[in-house]
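S.K.: the sequence and its predicted three-dimensional model are supplied below.
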Amino acid sequence: MADLSAFPITKRWPASNPDIIQLYSLPTPNGVKVSIALEELALPYEPHLISFGTNDQKSPEFLSLNPNGRIPAIIDPNGPGGRPIGLFESGAILVYLAEKTGKLMPPDAAGRYETIQWVFFQMGGIGPMFGQFGHFHKFAAEKVANNSYPVERYRDESRRLLGVLEERLQDRQWIMGDAYTIADITTFPWVRGADVFYGGRELLEYDKFPAVMDWLKRCIARPASEKGLNIPARPA
């Protein structure tokens, strides 16, 4: 049995089975990337709910694994060299899981780097811009009621990024073509989330991006997505 005692987070969220991947997350656009990937890869894992309502992500135990205080994070008891490894940042975790299994990433070097660039496109563009749009459109609407600039600025940039994705998906089933990869997994939860979480479908003019909408439906319909989108389960 793996010894995870070197990770303080396991004292607050004990591992029932320390021999499998421990996932610390919440079903947000960032959080579900990893649960979806784990489901796609059929890797055994144990999810632990990190509640924003009680600021779990700011607790000393969580910060010991991710000093940035953001979900998701994982511990893999079977990391490089057979030793446990802790990781944070969803993009880094997806790359790690793909390379660990040899799946969800093209086997050739050129394809690998092309996939990673689209992962970075989401991490540096779609995630932050959609997130800021959602913040000002939904959560801070009253604070900016007399100032339309924040919503307009992030709305317009989000639309621009959707246009980049729309162009990429012309005559493509997935971002990398015929193969479903971590580029899709990292991106589609944010496109879905801008609608489901932020109610931004109309403002972002989703109907103007038919290739993106068709791709989004394909992503959501995958069995691993249907399951992973709800892991870890929120309290009833």
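M.R.: Thanks, I have it.

S.K.: going forward, measure contacts and count neighbours with C-alpha atoms only.
M.R.: Noted.

S.K.: all the strands of this protein, in order from the start?
M.R.: Residue ranges of the strands in the chain, as given by DSSP state E, are 21-25, 45-49, 73-76, 85-88.

S.K.: okay, the ones you listed, which one's buried deepest?
M.R.: When you average the neighbours per residue for each of the strands of the chain (mean count of other Cα atoms under 10 Å), strand 21-25 leads with a mean of 25.

S.K.: presented hereafter is structure B, for comparison with structure A:
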Amino acid sequence: MIDLYTWTTPNGRKVSILLEELGVEYNAHPINIGQGDQKTPEFLEIGPNNKIPAIVDQDNGLKLMESGAIMIYLAEKYGNFLPTDPMARIRVIEWLMWQMGGLGPMAGQVHHFVHFNPGKAEYAEERFSAEANRLYGVLDKRLEGREFIVDDYSIADMACWPWVSRYEWQQIDLTQYPNVRDWYRRIAAREAVQRGYHVPKKVGEIPPG
């Protein structure tokens, strides 16, 4: 049994989507980051960086933070969505790290400056919007002629997809990135993705792309 401590953000949805795809039992515990739940002593025992998601594996008592690390751990524990072949495995990890170091942080800055605080920092809006568009271009090129980011559906797709699902917040026009748009729609059609998107609660429909 996995205890998942999460909220309705792209980083949180990465892990709930993976758990749904794996089909394993888990309990979702809402951590309302708007109310400061991530700063409580109880949560900090599990996620000392004040960030969701975090998990506790009841099988062995492991407490784990950082969504990328959690995804690798769960994929290895349950033997799916991360290849065992060394070359395929490192390629999936490569694109997972791309999301962790690029797509997520840059899109998050667009959310902050463009979506939530428009007009307060013109330079920041321009800089992070340009970088987000550059990253969408990188992903679009990667997906040319591919159904998924790395051969088979993997944690790389599950990590990137929730960030792309906020394309409207980022003022991204997916028609400019047709390979990303088609990939986004393919993944959005998956039942496990639809379930995982609404954990720990439903706050709206999945954007259609």
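M.R.: Nice, I can see it. This structure is a prediction, so every number in the text was calculated from the model and none was measured.

S.K.: on that earlier part again, will you turn the strands of structure 1 into JSON lines that also has distance to E61 of structure 1?
M.R.: Output for those, formatted as JSON lines (distance: least, Cα to Cα, whole Å):
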{"stretch": "strand 21-25", "distance to E61 of structure 1": "11"}
{"stretch": "strand 45-49", "distance to E61 of structure 1": "13"}
{"stretch": "strand 73-76", "distance to E61 of structure 1": "12"}
{"stretch": "strand 85-88", "distance to E61 of structure 1": "13"}
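
S.K.: which one of these lies closest to D207 of structure 1?
M.R.: Across the strands of structure 1, D207 of structure 1 has its closest neighbour in strand 21-25 (31.3 Å, Cα to Cα).

S.K.: what's the matching range in structure 2 for the closest one?
M.R.: Counting by TM-score structural alignment, strand 21-25 of structure 1 lines up with residues 2-6 of structure 2.

S.K.: mean per-residue distance, the matching stretch versus structure 1.
M.R.: For stretch 2-6 of structure 2, the mean distance from the matching residues in structure 1 following superposition reads 0.4 Å, by mean Cα distance after the TM-score superposition for structure 1.

S.K.: distance between that stretch and the chain's centre?
M.R.: Mean-position distance between stretch 2-6 of structure 2 and its chain equals 15 Å (Cα atoms, centre = their mean, to the nearest Å).

S.K.: residues contacting it, please?
M.R.: Residues external to stretch 2-6 of structure 2 that are found in contact with it (Cα atoms under 8 Å, 6 or more residues apart in numbering): 12-13, 16, 25-31, 52-58, 199-200.

S.K.: select the longest helix from structure 2.
M.R.: Ranked by residue count and defined by DSSP state H, the top helix of structure 2 is helix 122-142.

S.K.: please spell out which residues along that one are buried.
M.R.: Residues of helix 122-142 of structure 2 classed as buried under the neighbour-count rule (16 or more other Cα atoms under 10 Å) are A124, E125, F128, S129, E131, A132, N133, L135, Y136, G137, L139, D140.

S.K.: make CSV out of the residues you listed and add distance to N179 of structure 2.
M.R.: What follows is the buried residues of helix 122-142 of structure 2, written out as CSV (distance: Cα to Cα, whole Å):
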residue, distance to N179 of structure 2
A124, 28
E125, 25
F128, 22
S129, 20
E131, 18
A132, 16
N133, 14
L135, 13
Y136, 10
G137, 10
L139, 8
D140, 5
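
S.K.: closest to I90 of structure 2 among the residues you listed?
M.R.: Using Cα to Cα, L139 comes nearest to I90 of structure 2 of the buried residues of helix 122-142 of structure 2, at 17.3 Å.

S.K.: for A194 of structure 1, see how far away V212 of structure 1 is.
M.R.: The spacing between V212 of structure 1 and A194 of structure 1, counted by Cα to Cα, to the nearest Å, is 13 Å.

S.K.: same check on A110 of structure 1?
M.R.: For A110 of structure 1, the distance to A194 of structure 1 under the criterion Cα to Cα works out to 31 Å.

S.K.: higher neighbour count, those two?
M.R.: In terms of neighbours (other Cα atoms under 10 Å), A194 is the more surrounded of A110 of structure 1 and A194; the figures are 20 against 10.

S.K.: which residue in structure 2 lines up with the more buried one?
M.R.: Residue pairing (TM-score structural alignment): A194 of structure 1 is matched to Y167 of structure 2.

S.K.: which residues touch that match?
M.R.: Y167 of structure 2 sits in contact with D173, L174, where contact means Cα under 8 Å, 6+ apart.

S.K.: can we see that at 7 Å?
M.R.: Under the criterion of Cα atoms under 7 Å, 6 or more residues apart in numbering, Y167 of structure 2 has no neighbours.
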